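Novice: my questions concern the predicted model and sequence given below.
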Amino acid sequence: MSLHATTTVEASADVSLRVPRGGTEDLTSGVAGVLDAVDAVSAVTVERVTSVRPGNTDIRVDADVTVVLELPAAASGGVTESARPLAVETQLTDGFGITQVNEVESVDPVGDA
């Protein structure tokens, strides 16, 4: 149980990440695994893989995804609507293997948020 207030959101984003070779049966599962390893993320749906660039030890991938994640809520009553895309980007790029969030297309509160 977290001692810090959070806001749960569902966000659609275009992300660039590195998927380890040989880690999963398919690329889509690899993308989901990298995103699911981010502490703030509780659910991942990979909408589509848009670019693949094989490397020596990993595969560089661009993908459109939808994630459910926890954003830290400010003491003033939560993350403002205008600040949510940047907060999503910050949470995702803190994850290992995620190189860039190219665009956050939408951020919607989940539940009573």
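Specialist: Sure, I can see it. Being a predicted model, the structure only gives us computed values, none of them experimental.
Novice: please count neighbours and contacts with C-alpha atoms only from this point.
Specialist: OK.
Novice: and the residue nearest the centre of the chain, which helix or strand is it part of?
Specialist: By Cα atoms, centre = their mean, the chain has its centre lying nearest to L92, at 4.4 Å. In this structure, L92 is located in helix 84-93 according to DSSP states H and E.
Novice: dropping in the other structure now:
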Amino acid sequence: MSLQATPPTEVSADVSLRVPRGGSETLAAGVADVLAAVDGVEDVAVDRVTSVRPTWTDIRVDADVSLTMQVDGDRTELLQEGFGVMAVNRVDVAGDA
């Protein structure tokens, strides 16, 4: 077993998620809060909200985001396991060709 630290990875993604109503001051802050709670995510910047669908209990949002992640495996899978994340439509890793 190796005990080496995994370097942070810069990722851009297109995600679909549920943002709780009344949980944040802005919709972008709500998106960032949901993604920041995912294990391995260190930093979140919301580049653009592309779709908004209000429901009775939350707001369904599609957004383009930039993330710094600390992971060894599949970043798409990691993001999809986050609470409130409905789908990861695209993931691009900085430096990948």
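Specialist: Okay, I see it. As the structure is a computational prediction, the values presented were derived from the model and not from experiment.
Novice: for the two chains, what TM-score is obtained?
Specialist: Once superposed, the chains reach a TM-score of 0.88 (TM-score structural alignment, normalised by the length of the second structure), with 93 aligned residues with a Cα RMSD of 1.5 Å.
Novice: could you check how far the residue nearest to the centre of the first structure is from N56 of the first structure?
Specialist: Between L92 of the first structure and N56 of the first structure the distance is 24 Å, computed by Cα to Cα, to the nearest Å.
Novice: how about S29 of the first structure?
Specialist: 19 Å.
Novice: compare these two (neighbour count), which wins?
Specialist: Neighbours of S29 of the first structure and N56, each counted by other Cα atoms under 10 Å, are more numerous for S29; the result is 15 against 7.
Novice: so which residues of the first structure form helices?
Specialist: 27-36, 84-93 (DSSP state H).
Novice: what's the closest of these to V65 of the first structure?
Specialist: Nearest to V65 of the first structure, of all the helices of the first structure, is helix 27-36, at 8.6 Å by Cα to Cα.
Novice: I'd like to know which elements the closest one is packed against.
Specialist: strand 6-20, strand 41-54 (3 or more Cα pairs under 8 Å, 6 or more residues apart in numbering; DSSP states H and E).
Novice: give me whichever of those strands is most buried.
Specialist: strand 6-20 (a mean of 21; mean count of other Cα atoms under 10 Å).
Novice: ok, back up a step: map the residue nearest to the centre of the first structure onto the second structure.
Specialist: Residue pairing (TM-score structural alignment): L92 of the first structure is matched to L79 of the second structure.
Novice: what's near enough to touch that match?
Specialist: By Cα atoms under 8 Å, 6 or more residues apart in numbering, the residues touching L79 of the second structure are 35, 38, 85, 88.
Novice: who wins for neighbours among those?
Specialist: L35 (27 neighbours).
Novice: which residue in the first structure lines up with that one?
Specialist: Alignment note: L35 of the second structure maps to L35 in the first structure; criterion TM-score structural alignment.
Novice: my read: its match touches T45, true?
Specialist: No - at 9.5 Å, L35 of the first structure does not count as touching T45 under the criterion of Cα atoms under 8 Å.
Novice: give the equivalent position in the second structure for V107 of the first structure.
Specialist: The equivalent of V107 of the first structure in the second structure is V93 (alignment by TM-score structural alignment).
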